[in-house]
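Undergrad: Okay, sequence plus prediction incoming.
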Amino acid sequence: MSSNSKPDAGFYRTVLREMFNAAIAAAQPALVLPQHLPSKPKGRTIVVGGGKASAAMARALEENWPHELSGCIVTRDGHEVACNRIEVLSASHPVPDERSVTAGKRMLELVSGLTEDDLVIALISGGGSSLLSVPAEGLTLDDKQAVTRALLRSGAAISEMNIVRKQLSAIKGGKLAEAAYPARVVTLLISDVPGDDPSAIASGPTIPDTSTPAKALEILERYGITEPVSVIRHLQAAKESSGRAPSNADNAHTIIARPQASLEAAARVAEEHGITPVILGDALEGESRDLARELAEIARRTKATGETAAPPCALISGGETTVTVRGNGRGGRNVEFLLALAVELNGLEETYAIAGDTDGVDGAEEVAGAVIAPDTLTRAQEIGIDPRAFLENNDGHTFFERLGDQVVTGPTLTNVNDFRCIIVGGSGQPL
């Protein structure tokens, strides 16, 4: 764009989409996995794992591992990638199904009976909590499904959900690594959790658990979840973990892709277009609507005074918000955030935003997210839809579908949580 011409809506929309694409590309397994492979063991190499990126991770491993290799991973429906030596299973997300249980049991079976000469490579990414689901003794899949649905509707943070999941599981919270003893376990992780806590990614099937049944009970009580009764009784009867099965001191884990790196990749795109990037953080949490209010205020102040950075600038953030479901619409945390942001900004001039999940799925919809512009509310009014009514019904996907502003990527085969960017235009000179 000429330095003497004023950027139009198409320019800003293009930049936002390029930034989102760059964030996704920076976390592709084929790019980030090869440099983190362990050395060849004396014995066998077994691959296990789960998550939305696990199939792509498995293929990257196969392509860069010239030695003997076998195993099995599980990914979300639609995220499968063909592999030659590693079996690829699929299961349900975000609520586990019978295939999730089958996959979890298959992993436990694969790592049993190994020796200290053997190596287990665990490929773990976000989404694995529901894809690897073996109920603890005395519980059923129905019990776990009911708790998962209740937590998803409650507005609980992902870290809280994972604490509960670990306490109800026979594979999460390090139990998969315990089953592999005395083999060495090397875990390669793609982080989708605020703070990159390895024990929280897919509820840490190969990472020692520091949570307790008491903490899980506290979380359920906080959100008013009292059923199934079998779950409450299980947690009440469970003693806090103190005598775990033996684990191999040589076990190791490496986070090969982080949300921060993806935000930095997006920031470089903004700079290339003459827009100053400001990374607000890679671990922003809270209710989607509350975060929208906070970021809208930052955008307004930036537009008026250049407080954060002189416009044009890009306010970039990651992390995972929550939505307390009160309506019955087609919602997701990113479209909820954007719809609330549009209402808060109320048509602020030269201000555009994108929000999307880097796995390509916002909530249960096969849509990554959406974009908003200064004319979002005006265009909604012109076609007779009320953004506030859609927000109250948690119906962000329908709203943006009607406007034609959805961002659809298809399965991206990675997952480093949500990406958000607000571009505040101004008197600067974008390239």
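TA: Perfect, thanks for sending it.
Undergrad: contacts, neighbours, all on C-alpha from now
TA: Fine.
Undergrad: For the residue nearest to Q167 when sequence neighbours are not counted, which residues are in contact?
TA: In this structure, Q167 finds its nearest non-sequential neighbour in P213, 6.0 Å apart by C-alpha to C-alpha, 6 or more residues apart in numbering. Contacts of P213 were listed using C-alpha atoms under 8 Å, 6 or more residues apart in numbering, and they are 164, 167, 235-236, 238-240.
Undergrad: same deal with E350?
TA: With contacts defined as C-alpha under 8 Å, 6+ apart, E350 is in contact with 9, 373-374, 423-426.
Undergrad: Could you report the separation of I422 from D282?
TA: I422 sits 14 Å away from D282, taking C-alpha to C-alpha, to the nearest Å as the criterion.
Undergrad: for the stretch 51-200 of the chain, what spans make up the strands?
TA: Using DSSP state E, counting those that start in this stretch, the strands of the stretch 51-200 of the chain run over 70-76, 86-91, 119-125, 184-190.
Undergrad: how far out from the middle of the chain is the next helix or strand after the last one?
TA: It refers to strand 184-190. On the C-terminal side of strand 184-190, the closest following helix or strand by DSSP states H and E is helix 213-222. Here the centre of helix 213-222 is set off from its chain's centre by 23 Å, with C-alpha atoms, centre = their mean, to the nearest Å.
Undergrad: Against that first model, consider the following:
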Amino acid sequence: MTPNALEQLHADATAIFDHALKACDIPSAFDRHLRFEGKTLIRQSSPLVKPVPISLEGYKRVIVISLGKAALTMLDALLDRLPPKLLYRGVCSGPEVPKKHSWRIKYFAGGHPLPNEDSFAAARETLKLLKHARKDTFVFFLISGGGSAMMELPLDERISLDDAIAFHETLVASGASITEINTVRKYFSAVKGGRLALAAPDAGKLSLLLADVPLKDLGAVASSPTLPDQSTPEECLDVLRRFHLQEKFPQSVREYFEALHLESAEHPDSPEMQRAFANAQFDVLLSNHDFVNAARDHAQALEYKVVIDNNCDDWDYRDAADYLLKRFHELRKEFPRLCLLSSGEVTVKIEGTPGCGGRNQQFALAAAFELSEHARQHLAVLSAGSDGIDGNSPAAGAIADPTTVKRARDYGFDPEATLARFDTCPLFTALGDILMTGPTGNNLRDLRVLLSAG
């Protein structure tokens, strides 16, 4: 195995990931799906579907609510395309408050993965604004992953911010899938499970989504603030039982969920919900499918045989690594120059206080142990998040190869202990194998790229 061959694999894996990010440009996605002809909005959900006109002529007020990791990018894209004379007000809860912004929008720097004071303030301001929406109001909801924490407010007003933070922290570290986590969040929050739509029942509404979940689970995007909630209290209680969550919650949250079965949750078929969604439309601007397909196209341009396998979505990171590497080695027998792509997210159950890292770096280091058994072969594994942020680290992810474990030991690291402490970022940083993009303003789930050069 030559250093140059490994360097080329690292470069190819990074190029595949970078190309996928650039191909999923949010402004371009807006142009594909939306255009204005005067004060008429033309929706084009697909080239194969007839365009849908939405006249805004009769609306006296326009409200824009943007939340999630891509909130700023989505908001700017929409505002750049709104007709100049269309007056609007709105709320944006994203990763930061931008230096350049519209005076018509109230900006908040919501917390992630845990809510903060701005998360609460953004929710209150949004509910206040929507409360005054009538039939003469049209609302744009711009929703991306991360919105579950960046806009939050407990249904029970007695639950403090500190207890809400502890609630979110327990969920994130539980090992539950994102769909299961968001099922619980929907029954906790005043802005999730369709409640933002319910806050403005008579207004016209259009929700534009960046789907960081499987398309069959669109209700999990930011815990479904504007889509009908198809989950049930029984499903929520089942997640709480299976992951032993209630005993880990603060007392105020525990007491709330203990009484949940007595609550009259809004059913999707209730008159209130039917009224709220009567004038509601939805469109997915970008999804994980767009992301992985763009990665496929570039890998093919680099002359790799490409196979896509998303079967391990929401699996534990160790199980996902074992499965994908087994599939990878089987495929290499037939296709020596191979790119195995896998999108979605893996789960990590955190015990104790974690170090600096995230699920993608955990996956990469777990894969590195298996790759070390193929010391003379040209192999590489990249795992990274499309939002540019992996867990509590500043990295998007990392790249591993058959030399990773040995090089780490040579640098004085204990890879096994590092994995157990969830402290992978310092190790990959020292090796020069960390993937740093900075926040991308996008969020289309994670991508794993397994490469073989033959």
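TA: Perfect, I can see it now. Computed from a predicted model, the values in this text were never measured in an experiment.
Undergrad: Give me the TM-score for this pair.
TA: The TM-score (TM-score structural alignment, normalised by the length of the first structure) is 0.92; 417 aligned residues with a C-alpha RMSD of 2.0 Å.
Undergrad: What is the equivalent residue in the first structure for N360 of the second structure?
TA: Structural alignment (TM-score structural alignment) places N360 of the second structure against N334 in the first structure.
Undergrad: How many neighbouring residues does its match have?
TA: With neighbours defined by other C-alpha atoms under 10 Å, the count for N334 of the first structure comes to 31.
Undergrad: Which of the helices or strands spans it?
TA: Using DSSP H and E, N334 of the first structure maps to helix 333-345.
Undergrad: now what about that helix, what contacts it?
TA: 288-289, 291-293, 295-296, 300, 321-323, 353-357, 362-363, 369-373, 376-377, 387-388, 391, 394-397, 400, 418.
Undergrad: Please narrow those residues to those residing in helices.
TA: Judged by DSSP state H, the subset of the contacts of helix 333-345 of the first structure located in helices is 288-289, 291-293, 295-296, 300, 376-377, 387-388, 391, 396-397, 400.
Undergrad: residue contacts, D359 of the first structure?
TA: With contact set as C-alpha under 8 Å, 6+ apart, D359 of the first structure has these partners: 24, 52, 368, 411-417.
Undergrad: Apologies, that question was intended for T437 of the second structure.
TA: Under the criterion of C-alpha under 8 Å, 6+ apart, the contact partners of T437 of the second structure comprise 388, 395-396.
Undergrad: so what corresponds to it in the first structure?
TA: Under the alignment defined by TM-score structural alignment, T437 of the second structure corresponds to T409 in the first structure.
Undergrad: for P154 of the second structure, same thing?
TA: Counting by TM-score structural alignment, which is the criterion used here, P154 of the second structure corresponds to P135 in the first structure.
Undergrad: and that match, how many neighbours does it have?
TA: Neighbourhood size, P135 of the first structure [other C-alpha under 10 Å]: 23.
Undergrad: got it, and E344 of the first structure?
TA: Here the count is done by other C-alpha under 10 Å, and E344 of the first structure has 18 residues near it.
Undergrad: For the alignment partner in the first structure of F282 of the second structure, which non-adjacent residue is spatially closest?
TA: Pairing criterion TM-score structural alignment: the partner of F282 of the second structure within the first structure is identified as H253. Closest residue to H253 of the first structure in three dimensions, ignoring its sequence neighbours and counting by C-alpha to C-alpha, 6+ apart: T187, at 4.4 Å.
Undergrad: tally of neighbours for whatever residue of the second structure lines up with the one you found?
TA: For T187 of the first structure, the aligned residue in the second structure is S207 (criterion: TM-score structural alignment). Counted by other C-alpha under 10 Å, the residues lying close to S207 of the second structure total 21.
Undergrad: just A15 of the second structure next, same as before
TA: A15 of the second structure is flanked by 16 other residues according to other C-alpha under 10 Å.
Undergrad: Equivalent analysis for I389 of the second structure, please.
TA: In terms of burial, I389 of the second structure registers 24 neighbours under the definition other C-alpha under 10 Å.
Undergrad: Now for it: which residues touch it?
TA: Contacts for I389 of the second structure were tallied using C-alpha under 8 Å, 6+ apart; they are 395-397, 438-439.
Undergrad: What of A30 of the first structure?
TA: Going by C-alpha under 8 Å, 6+ apart, the list of residues near A30 of the first structure reads 56-57, 60.
Undergrad: Could you provide those residues in JSON lines, with additional columns for distance to A156 of the first structure and neighbour count?
TA: Listed next are those as JSON lines, based on distance: C-alpha to C-alpha, whole Å; neighbours: other C-alpha atoms under 10 Å:
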{"residue": "A56", "distance to A156 of the first structure": "29", "neighbour count": "25"}
{"residue": "M57", "distance to A156 of the first structure": "29", "neighbour count": "32"}
{"residue": "A60", "distance to A156 of the first structure": "34", "neighbour count": "19"}
